[in-house]
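Chemist: Whatever this is, show me its structure:
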Amino acid sequence: MNNEKIQKILSSNGYGSRRKIEKMIIKKKIYINNKLVKIGQRININKKMKILINKKKIILSNNINKKLILAYYKKIGEICTKYDNKNRITIYDKLPIIKNVNWISVGRLDINSCGIILFTNDGELAYRLMHPKYKIKREYIVRVFGKINNNLLNKLCTGIKINNKINKFKKICYISGFGLNKWFKITILEGRNKEIRKMFHYINLKVNYLIRISYGLIRLKNILLKVGKFKNLGLKYYNLLKKSVNY
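Modeler: Next up is the predicted model:
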């Protein structure tokens, strides 16, 4: 950790991607020994150094090379935030507490959805896995209520403009169901906020069940993960995920 850029040091310790840290520096959110940090600033870390992010003191790990990747099976009703002023259950409440490890969630699921969420202490890996540039595939099983036909299904794949952005599914496949409730498998390459629900709502359909069954090469059925539990995926999967985003 000698004479490294502050972005690299903080990212390696799980405080976000280098780009996110740069944004925090621009917004004057990071101080070292009561002095504002500059982008690209190189520092030598020592025990007496006082580092503040958003006015909170942080502790850097002595072993920044130990990278971890977890998979968690989120329950319906849990929220994807570290802190909640309503004291609701968060996904972070279920994760292992490891000294000097700051978990970063890879993507989010809304309170009414369930399924796989990845966590890592590698800020750069988390950033790449979420960025549209790397086209990481996410797969979902959804139950939809309402009248639907092939024309509407095609519209979901060709694109729908929502909030001045084109949203579209990479793929949608009918699974089962008759009448007004039907099951589909959906593949997307981005993770915009409530994207799937919003797209169905746009064509007057309601998603009444949604589960994410895979994120990239990590699939629920392959890692045998139970609801409300986490699993340390180990170095093998960590390296495979790095490779998938050219990291």
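Chemist: C-alpha only now, for contacts and for neighbours.
Modeler: OK.
Chemist: From the contact counts, what lies against the helix ranked longest in the chain?
Modeler: If you go by DSSP state H, the chain has its longest helix at helix 234-244. Packed against helix 234-244, as judged by 3 or more CA pairs under 8 Å, 6 or more residues apart in numbering; DSSP states H and E, are the following elements: strand 69-74, helix 123-130.
Chemist: Nearest approach to residue 33 belongs to which of those?
Modeler: Among the helices and strands packed on helix 234-244, helix 123-130 comes nearest to residue 33, with 23.5 Å by CA to CA.
Chemist: got the angle for that closest one vs helix 234-244?
Modeler: Helix 123-130 and helix 234-244 are oriented at 60 degrees to each other (axes from the mean of the first three to the mean of the last three CA atoms, to 10 degrees).
Chemist: Cross-check the contact I'm expecting between residue 18 and residue 8.
Modeler: Yes - using CA atoms under 8 Å, residue 18 is in contact with residue 8, at 6.3 Å.
Chemist: Skipping adjacent residues, who's closest to residue 100 in space?
Modeler: Closest residue in space to residue 100, ignoring its immediate chain neighbours: residue 61 at 5.2 Å, by CA to CA, 6 or more residues apart in numbering.
Chemist: For that neighbour, list the residues it contacts.
Modeler: Going by CA atoms under 8 Å, 6 or more residues apart in numbering, residue 61 touches 13, 100-101.
Chemist: How far does stretch 120-131 sit from its chain's centre?
Modeler: Centroid displacement of stretch 120-131 relative to its chain, using CA atoms, centre = their mean, to the nearest Å, is 8 Å.
Chemist: Sorry, slip of the keys, the one I care about is stretch 28-46.
Modeler: 27 Å.
Chemist: and for it, what are the contacting residues?
Modeler: Contacts of stretch 28-46 (CA under 8 Å, 6+ apart): 1-7, 22, 24-26, 49-55.
Chemist: and if we set it to 10 Å?
Modeler: 1-9, 21-26, 48-57, 60, 62 (CA atoms under 10 Å, 6 or more residues apart in numbering).
Chemist: In helices only, show me those residues.
Modeler: Members of the contacts of stretch 28-46 lying in helices (criterion: DSSP H): 6-9, 21-26.
Chemist: could you show me where the helices are in this protein, in order?
Modeler: Ranges of helices in the chain, per DSSP H, are 6-12, 18-26, 123-130, 150-158, 195-202, 220-223, 234-244.
Chemist: another one to check against the first:
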Amino acid sequence: MTEKLQKVLARSGHGSRREIEAKIAAGRIRVNGQVAQLGERIDADAEVRIDGHAVSVKPPEEVICRVLMYHKPEGELCTRKDPEGRPTVYDRLPKMQGARWVAVGRLDVNTSGLLLFTTDGELANRLMHPSQQIEREYAVRVFGEVDEAMLQRLRKGVQLEDGPAKFETIRVAGGEGINRWFHVTLKEGRNREVRRLWESQQVQVSRLMRIRYGNIPLESGLPQGGWAELPLEQVNYLRAEVNLAAEKRSFLDPRHSEPKHRRFAKIRKATAKQRERQKSNKDKKRQR
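Modeler: Below is the predicted model of the structure:
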């Protein structure tokens, strides 16, 4: 049985479907020695190369859908490589053979919090698609006077440069005076949308953190720069949200689970070591 090339490569963990389609359009993918075409269908024994490198093409039964929760710190870029050598969200993720992590959306460099990664590019593509309307929740600290009329405008909708936008909900979450915290929800992921919505009311965002994606909250105690693999139940919640078949296997073995506090203590230790290595590398570059 043949399947579309972009679907097979996305499922096999070589990028989101959108990323793969862009590579096909740019002539970067070959199938059996020929430049691939958009919409091309392949069978299981096809030889596929991306940028000249042979890649594995896996049938559905050999692919285990994995999803990671990552606590992104401020200052990290949502890109695989930065020409200036700045830290990226991919630097700390576990390494894999024959596949790669695909980010479900992005957070800008000054935003922290929950970022999901998966080995299934088709899942990532569907979760990011605007038609899915999956709710995201953010904790946001704003600087400036905020009144009820302003909140009503943000709930009802305002016009941004790329179209109308609004918060589904806004809840006061602490603070006083002109420094206050709010929890807000959106059902789309446009670039810097939370910041731009507040800025439309002449209010400045001073801190921004994503704390929930769908019904998956940022796990309490997960340190910045740390990741945790989602259990099968949460993986299948995400798959059901975008009409994908349930996964039957998991990399997590419940028979060998350890208490959360011990697991997070190991993560904190590992992230601290990585920060020290990054600092040491920066110092060495300055001395050259």
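Chemist: As JSON lines, the helices of the first structure with distance to residue 87 of the first structure and mean neighbour count would be great.
Modeler: Putting the helices of the first structure into JSON lines (distance: least, CA to CA, whole Å; neighbours: other CA atoms under 10 Å) gives the following:
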{"stretch": "helix 6-12", "distance to residue 87 of the first structure": "28", "mean neighbour count": "23"}
{"stretch": "helix 18-26", "distance to residue 87 of the first structure": "27", "mean neighbour count": "17"}
{"stretch": "helix 123-130", "distance to residue 87 of the first structure": "26", "mean neighbour count": "23"}
{"stretch": "helix 150-158", "distance to residue 87 of the first structure": "37", "mean neighbour count": "14"}
{"stretch": "helix 195-202", "distance to residue 87 of the first structure": "26", "mean neighbour count": "18"}
{"stretch": "helix 220-223", "distance to residue 87 of the first structure": "28", "mean neighbour count": "13"}
{"stretch": "helix 234-244", "distance to residue 87 of the first structure": "31", "mean neighbour count": "14"}
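Chemist: To residue 71 of the first structure, which of the ones you listed lies closest?
Modeler: Among these, helix 220-223 comes nearest to residue 71 of the first structure, with 8.7 Å by CA to CA.
Chemist: helices or strands up against the closest one?
Modeler: Using 3 or more CA pairs under 10 Å, 6 or more residues apart in numbering; DSSP states H and E, the elements in contact with helix 220-223 of the first structure are strand 69-74, strand 114-120, strand 206-215.
Chemist: and residue 239 of the first structure, which of those is closest to it?
Modeler: If you check each of these against residue 239 of the first structure by CA to CA, strand 69-74 wins as the nearest, at 9.7 Å.
Chemist: now the angle from the closest one to helix 123-130?
Modeler: Going by the same axes, to 10 degrees, strand 69-74 of the first structure makes 50 degrees with helix 123-130.
Chemist: Have a look at how far, on average, strand 69-74 of the first structure is from the second structure.
Modeler: Here the mean offset of strand 69-74 of the first structure against the second structure after fitting is 0.4 Å, by mean CA distance after the TM-score superposition for the first structure.
Chemist: Give me the range in the second structure that that strand lines up against.
Modeler: Per the alignment by TM-score structural alignment, strand 69-74 of the first structure matches residues 67-72 in the second structure.
Chemist: Spell out the secondary structure type for residue 278 of the second structure.
Modeler: Put simply, residue 278 of the second structure is helix when judged by DSSP: H, G, I helix; E, B strand; the rest coil.
Chemist: if I look at residue 215 of the second structure, how far off is residue 116 of the second structure?
Modeler: With distances taken as CA to CA, to the nearest Å, residue 215 of the second structure is found 13 Å from residue 116 of the second structure.
Chemist: Please say which of those two ends up with more neighbours.
Modeler: residue 116 (24 against 13; other CA atoms under 10 Å).
Chemist: Can you tell me, leaving aside adjacent residues, what's nearest to the more buried one?
Modeler: Using CA to CA, 6+ apart, the nearest residue to residue 116 of the second structure is residue 69, at 4.9 Å.
Chemist: Near the one you found, how many other residues are there?
Modeler: Residue 69 of the second structure: 21 surrounding residues under other CA under 10 Å.
Chemist: Just confirm it contacts residue 102, I think it does.
Modeler: No - between residue 69 of the second structure and residue 102 there is no contact under CA atoms under 10 Å: 12.0 Å.
Chemist: Next, show the common contact partners of those two.
Modeler: Contacts common to residue 69 of the second structure and residue 102, judged by CA under 10 Å, 6+ apart, are 116-118.
Chemist: ok, the aligned partner of residue 145 of the second structure in the first structure to residue 106 of the first structure distance?
Modeler: Aligned against the first structure by TM-score structural alignment, residue 145 of the second structure finds its counterpart in residue 147. Per CA to CA, residue 147 of the first structure is found 34 Å from residue 106 of the first structure.
Chemist: Looking at the two, which one has more neighbours?
Modeler: Using other CA under 10 Å, the more surrounded residue of residue 147 of the first structure and residue 106 is residue 106, with 20 against 14.
Chemist: List the contacts of the more buried one.
Modeler: Contacts for residue 106 of the first structure were tallied using CA under 10 Å, 6+ apart; they are 71, 116-120, 123, 125-130, 191, 215.
Chemist: that older thread, make CSV out of the shared contacts of residue 69 and residue 102 of the second structure and add distance to residue 261 of the second structure.
Modeler: Rendered in CSV, the data for those read as follows (distance: CA to CA, whole Å):
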residue, distance to residue 261 of the second structure
116, 21
117, 23
118, 24
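Chemist: ok, those residues vs residue 65 of the second structure, which is closest?
Modeler: When these are compared against residue 65 of the second structure (criterion: CA to CA), the nearest one is residue 118, at 7.0 Å.
Chemist: Tell me which residue of the first structure matches up with the closest one.
Modeler: Alignment note: residue 118 of the second structure maps to residue 120 in the first structure; criterion TM-score structural alignment.
Chemist: how many neighbours does that match have?
Modeler: Residue 120 of the first structure, neighbours per other CA under 10 Å, totals 22.
Chemist: Isn't it up against residue 102?
Modeler: Yes - counting by CA under 10 Å, residue 120 of the first structure does reach residue 102; the two are 8.1 Å apart.
Chemist: re earlier: wait, which of the helices of the first structure is closest to residue 92 of the first structure?
Modeler: Evaluated over the helices of the first structure, closeness to residue 92 of the first structure peaks at helix 123-130, with 15.7 Å, by CA to CA.
Chemist: mean shift of that closest one relative to the second structure?
Modeler: Its matched residues in the second structure lie on average 1.2 Å from helix 123-130 of the first structure after superposition (mean CA distance after the TM-score superposition for the first structure).
Chemist: quick one: that helix to strand 114-120, angle?
Modeler: Using the same axes, to 10 degrees: helix 123-130 of the first structure against strand 114-120 is 150 degrees.
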